[in-house]
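Enquirer: Coordinates only, no sequence provided:
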C-alpha cells in the first residue's frame, strides 16, 4: 500500500523554528500520533517508519527538536538554555501551531518518553493516549543499569571505556571503537544499521551541542544536565491509557522501565523479545500489530 502523502514545513517557536513532517490527513477524525524523538539532540529520522501508521488511518507528525535536524541550531548556547522546560514548551508550541492540541496521541521514544510523560502528567485536555517506548523513568536508574550492562561486555572493553572517561578523552577513536559492542548489543541489533537509524547518528555527529550538554558523550556515560533527572514523581498524575514498550535486550532495562508500569494508573507493558532499543526497526511487523491494536482501543 503506498504511504499517505506527507507535508513538511516549519512552525515558529519564539524566535526559533521547529521543523515538522505530517503524514496523512490532520483533518481526519482519528487523533494524530505525534512522535517525540530521543537524544536529547537526535532527530526524527530513525522513527520515520512510524509514518506507516497513516496507512491504517492515523495521521503521524514527526518533528526535530530545537538544536538539531531541520530545526534551528544554536551551537553557542550553554547548559542554562537547554532545559526540559524548553522542550516541553516547544512541544506545546507545535501542537498549537498545527491545530491539534485538542485531539492527539503522543509517542515518546527514549528521552522522548520521559518528555512525553512529563507533558502527559500536566493532564492536557486534548491528549487521548500515550506511548512510552524504550525509556528509563530516571537517569539515576539508567546509570545504575548501565554499570551492570557495561560489566557484561567482552573482556577489556569496559576497562578501555573507563580509562578514556577518566582521562576526558571520550572523543578518541579508541573510545568510539570500544562503544561499538555495547551499541550492537543494547541499542540496535540489526546489521547493518538501517539507513534511517544511521541518519539520526550523523545528525548528532554534525551538531552534538544538545546531546553533549544534556546527556554526555555516549548512551552509557551520562554526565550532562539530565544525570540526576527523572519523572517518577509525576507518573501517578498521568490519566490517559498508556502503552509501555521495551526490548528484551534494551539498554532501557526492565528495572529502568518498571516505574512506568507501577505508577501510571492505566498502563500495559509490551516487551519485544528479539529487540533492543528500537523495536520499530528490529521487529517491525509485531510493532505495527501492537501499535494499531493500541490505537484502535482508544
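Expert: Done, it's in. Keep in mind that what you see is a predicted model, and the values were worked out from it rather than measured.
Enquirer: drop to CA atoms for contacts and neighbour counts, all remaining ones
Expert: Fine.
Enquirer: does residue 243 sit in a helix or strand, and which one?
Expert: strand 242-247 (DSSP states H and E).
Enquirer: which helices and strands does that strand pack with?
Expert: strand 127-133, helix 254-263, strand 267-272 (3 or more Cα pairs under 8 Å, 6 or more residues apart in numbering; DSSP states H and E).
Enquirer: ranking these by burial, who's on top?
Expert: strand 127-133 (a mean of 25; mean count of other Cα atoms under 10 Å).
Enquirer: Show the subsequent helix or strand relative to that strand.
Expert: For strand 127-133, the following helix or strand on the C-terminal side (DSSP H and E) is helix 139-151.
Enquirer: Spell out the residue ranges of the helices in the protein.
Expert: 84-97, 111-121, 139-151, 157-167, 173-186, 195-206, 209-210, 254-263, 279-282, 284-297 (DSSP state H).
Enquirer: Adding distance to residue 59 as columns, could you present these in CSV?
Expert: Converted to CSV, those look like this (distance: least, Cα to Cα, whole Å):
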stretch, distance to residue 59
helix 84-97, 13
helix 111-121, 18
helix 139-151, 32
helix 157-167, 42
helix 173-186, 30
helix 195-206, 20
helix 209-210, 28
helix 254-263, 26
helix 279-282, 17
helix 284-297, 11
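Enquirer: Can you give the distance of the strand holding residue 243 from its chain's centre?
Expert: On the basis of Cα atoms, centre = their mean, to the nearest Å, strand 242-247 sits 12 Å off its chain's mean C-alpha point.
Enquirer: relative orientation of it and helix 254-263 in degrees?
Expert: Strand 242-247 and helix 254-263 are oriented at 170 degrees to each other (axes from the mean of the first three to the mean of the last three Cα atoms, to 10 degrees).
Enquirer: who touches strand 242-247?
Expert: Identification of contacts with strand 242-247 by Cα atoms under 8 Å, 6 or more residues apart in numbering yields 129-135, 252-254, 257, 260-261, 264, 266-279, 294.
Enquirer: before we move on, what about stretch 137-150?
Expert: Here stretch 137-150 has contacts from 114, 136, 158, 182, 220-222, 226-232, 251-253, 255-260, using Cα under 8 Å, 6+ apart.
Enquirer: hmm, try it at 6 Å
Expert: By Cα atoms under 6 Å, 6 or more residues apart in numbering, the surrounding residues in contact with stretch 137-150 are 158, 220, 227-231, 256-257.
Enquirer: that older thread, please work out which of the helices of the chain is packed deepest.
Expert: It is helix 209-210: most buried of these by mean count of other Cα under 10 Å, with a mean of 26.
Enquirer: Check the offset of that helix from the chain's centre.
Expert: 15 Å.
Enquirer: ok, back up a step: how big is the angle separating the strand holding residue 243 from helix 173-186?
Expert: Relative orientation of strand 242-247 and helix 173-186, computed by the same axes, to 10 degrees: 120 degrees.
Enquirer: just to revisit the earlier point, check the contacts of stretch 137-150 and tell me the two furthest apart.
Expert: 158 and 231 (28.8 Å; Cα to Cα).
Enquirer: put this beside the first:
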C-alpha cells in the first residue's frame, strides 16, 4: 500500500513539474483569422464608391471573424466620424462579434468631395449598399447599426434593401425629423433658462451660429445635458467632434443638435415602419435629444421589434449609460443569431 501511495505521489509531482501546455497564439484562432493576404493594414480597407459625379473611396476597418454575426456601424452627424463609436471595440471582440467601423463619404477618414448634390439620403443609401457588397455581408450575417443620423440612414437602407439584413439596430433616433424638432422645442427647450434660450434663438435668427457664444451656450445648457452627460467627455467623442465636416453637417442637419433645419428637416418615415420585417432593436435614453417614448413606440410598429431603454443615457447612451446599452445590444444580437 505504501509503495502504491509513493508511486501515485511521484506521478503527480512529475506531471506538475512539467511545463504547461503551450497555448495557441491568439493570431491563429478563428476570430483573428480574417483570411487577409498581402500587406496587413490592421483591418483597414478603402472601398471605392460609385456616385453620379465620380468614384470616391470610403474608409472601413474590420475587427474579427464571425460567419454569422457581422455588424456595420453607421455614425451620426451627418459627416461626423466612426471615432466616437470606438467604444464598441471594448465590448464586441470579447463576444466574438465581427464588426466594421466606417466613415461615410465626406467624413474625415474618407474622401471629401465638395459637390453638394452628393449629400442626400438616397445617395448615402446606395453608398451603404456598395460597402455591404465590398465587405461580403448578407442576410445570413449582416447586422446594421445606425446611431443618430446613422439611424435615419439605417432605416432608409432597410426600407429599400432589408432582404440583405439579418438584424437592424436604430440607436437614439426618431422616425420623424419634424417630431424631433417638436420635442426639442416643446420639451427640452422648456428645461433651459429662458434668457439663455432667447439668446440662442436670436443668434439663430440673425444667422450668427458661427459666433463662439452660440456653441458655448449650447454646450453648457444643452449638449452637456442631452448629448453626453459625462463630466469629462470620452476622448474619441471629442476627437469625432473635432473632425466633423461642418459644411455637410449644416447643409443636412442645420447649425446644431438643437432641433433640425437642414435638408433632413421634413424627413418622416413613421408610416413606413410596419414595412420593416427583419428583427429590429430601437434604443432610447431618458435624457436624449430624441424622445425615448417615440423610440419605444417605433419598436411596436415594426414587425419584430424590441426596445432598449437607457435610464441614465442621453444621445450618446453608449457612453453615459454604457453597461445598459452594451448589455442590451449584445443580448439582442445573440438572440437574433440564435433564432429567438
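Expert: Thanks, I have it. Everything quoted here is computed from the prediction, not taken from an experiment.
Enquirer: before we move on, back to that, what is the corresponding segment of structure 2 for the strand holding residue 243 of structure 1?
Expert: Strand 242-247 of structure 1 corresponds to residues 280-285 in structure 2, going by TM-score structural alignment.
Enquirer: try stretch 185-193 of structure 1
Expert: Using TM-score structural alignment, the partner range for stretch 185-193 of structure 1 is residues 225-233.
Enquirer: Now tabulate the helices and strands packed on strand 242-247 of structure 1 in a markdown table and tack on distance to residue 7 of structure 1.
Expert: As requested, those are exported to a markdown table (distance: least, Cα to Cα, whole Å):
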| stretch | distance to residue 7 of structure 1 |
| --- | --- |
| strand 127-133 | 23 |
| helix 254-263 | 34 |
| strand 267-272 | 31 |
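Enquirer: Looking at those, which is nearest to residue 202 of structure 1?
Expert: strand 127-133 (22.0 Å).
Enquirer: once the two are aligned, what's the mean deviation for the closest one against structure 2?
Expert: With mean Cα distance after the TM-score superposition for structure 1, strand 127-133 of structure 1 departs from structure 2 by a mean of 0.8 Å once superposed.
Enquirer: Which strands or helices does that strand pack on?
Expert: strand 104-109, strand 242-247 (3 or more Cα pairs under 6 Å, 6 or more residues apart in numbering; DSSP states H and E).
Enquirer: what's the span of stretch 112-126 of structure 2, first residue to last?
Expert: 17 Å (Cα to Cα, to the nearest Å).
Enquirer: what lines up against residue 291 of structure 1 once you look at structure 2?
Expert: Residue 291 of structure 1 maps onto residue 329 in structure 2, by TM-score structural alignment.
Enquirer: mind checking how far that match is from residue 139 of structure 2?
Expert: 19 Å.
Enquirer: give me every residue that touches the spatially most central residue of structure 2.
Expert: Geometric centre of structure 2, nearest residue: residue 147, 4.2 Å, by Cα atoms, centre = their mean. Contacts for residue 147 of structure 2 (Cα under 6 Å, 6+ apart) come out as 75-76, 171-172.
Enquirer: In these, which residue is surrounded by the most others?
Expert: Among these, residue 171 has the most neighbours (other Cα atoms under 10 Å), with 30 neighbours.
Enquirer: Now which residue in structure 1 aligns to that residue?
Expert: Match for residue 171 of structure 2 (TM-score structural alignment): residue 133.
Enquirer: Next up, the contacts around that match.
Expert: Counting by Cα under 6 Å, 6+ apart, residue 133 of structure 1 touches 109, 244-245.
Enquirer: Save these as JSON lines, and put in distance to residue 189 of structure 1 too.
Expert: Output for the contacts of residue 133 of structure 1, formatted as JSON lines (distance: Cα to Cα, whole Å):
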{"residue": "109", "distance to residue 189 of structure 1": "17"}
{"residue": "244", "distance to residue 189 of structure 1": "20"}
{"residue": "245", "distance to residue 189 of structure 1": "17"}
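Enquirer: so who does the residue nearest to residue 55 of structure 2 when sequence neighbours are not counted touch?
Expert: Spatial nearest neighbour of residue 55 of structure 2, chain neighbours left out: residue 49 (5.5 Å); criterion: Cα to Cα, 6 or more residues apart in numbering. By Cα under 6 Å, 6+ apart, the contact set of residue 49 of structure 2 is 55-57.
Enquirer: ok, of these, which come out buried?
Expert: 56-57 (16 or more other Cα atoms under 10 Å).
Enquirer: now the contacts of residue 49 of structure 2 in JSON lines, with distance to residue 113 of structure 2?
Expert: Formatted as JSON lines, the contacts of residue 49 of structure 2 follow (distance: Cα to Cα, whole Å):
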{"residue": "55", "distance to residue 113 of structure 2": "10"}
{"residue": "56", "distance to residue 113 of structure 2": "8"}
{"residue": "57", "distance to residue 113 of structure 2": "10"}
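Enquirer: Tell me which of the contacts of residue 49 of structure 2 fall in strands.
Expert: 55-57 (DSSP state E).
Enquirer: which residue packs closest to residue 261 of structure 1, ignoring adjacent ones?
Expert: Residue 261 of structure 1 sits nearest to residue 267 (Cα to Cα, 6+ apart), 6.0 Å away.
Enquirer: and that neighbour, what does it touch?
Expert: For residue 267 of structure 1, the contacting residues are 241-243, by Cα under 6 Å, 6+ apart.
Enquirer: which one in structure 2 is aligned with it?
Expert: By TM-score structural alignment, residue 267 of structure 1 lines up with residue 305.
Enquirer: What distance do you get for its match to residue 331 of structure 2?
Expert: Distance from residue 305 of structure 2 to residue 331 of structure 2, by Cα to Cα: 14 Å.
Enquirer: where do the contact lists of these two overlap?
Expert: Jointly contacting residue 305 of structure 2 and residue 331 under the rule Cα under 6 Å, 6+ apart is no residue at all.
Enquirer: Show me what residue 163 of structure 1 aligns to in structure 2.
Expert: By TM-score structural alignment, residue 163 of structure 1 lines up with residue 202 in structure 2.
Enquirer: Give me the distance from stretch 147-164 of structure 2 to the chain's centre.
Expert: Per Cα atoms, centre = their mean, the centroid offset for stretch 147-164 of structure 2 relative to its chain is 12 Å.
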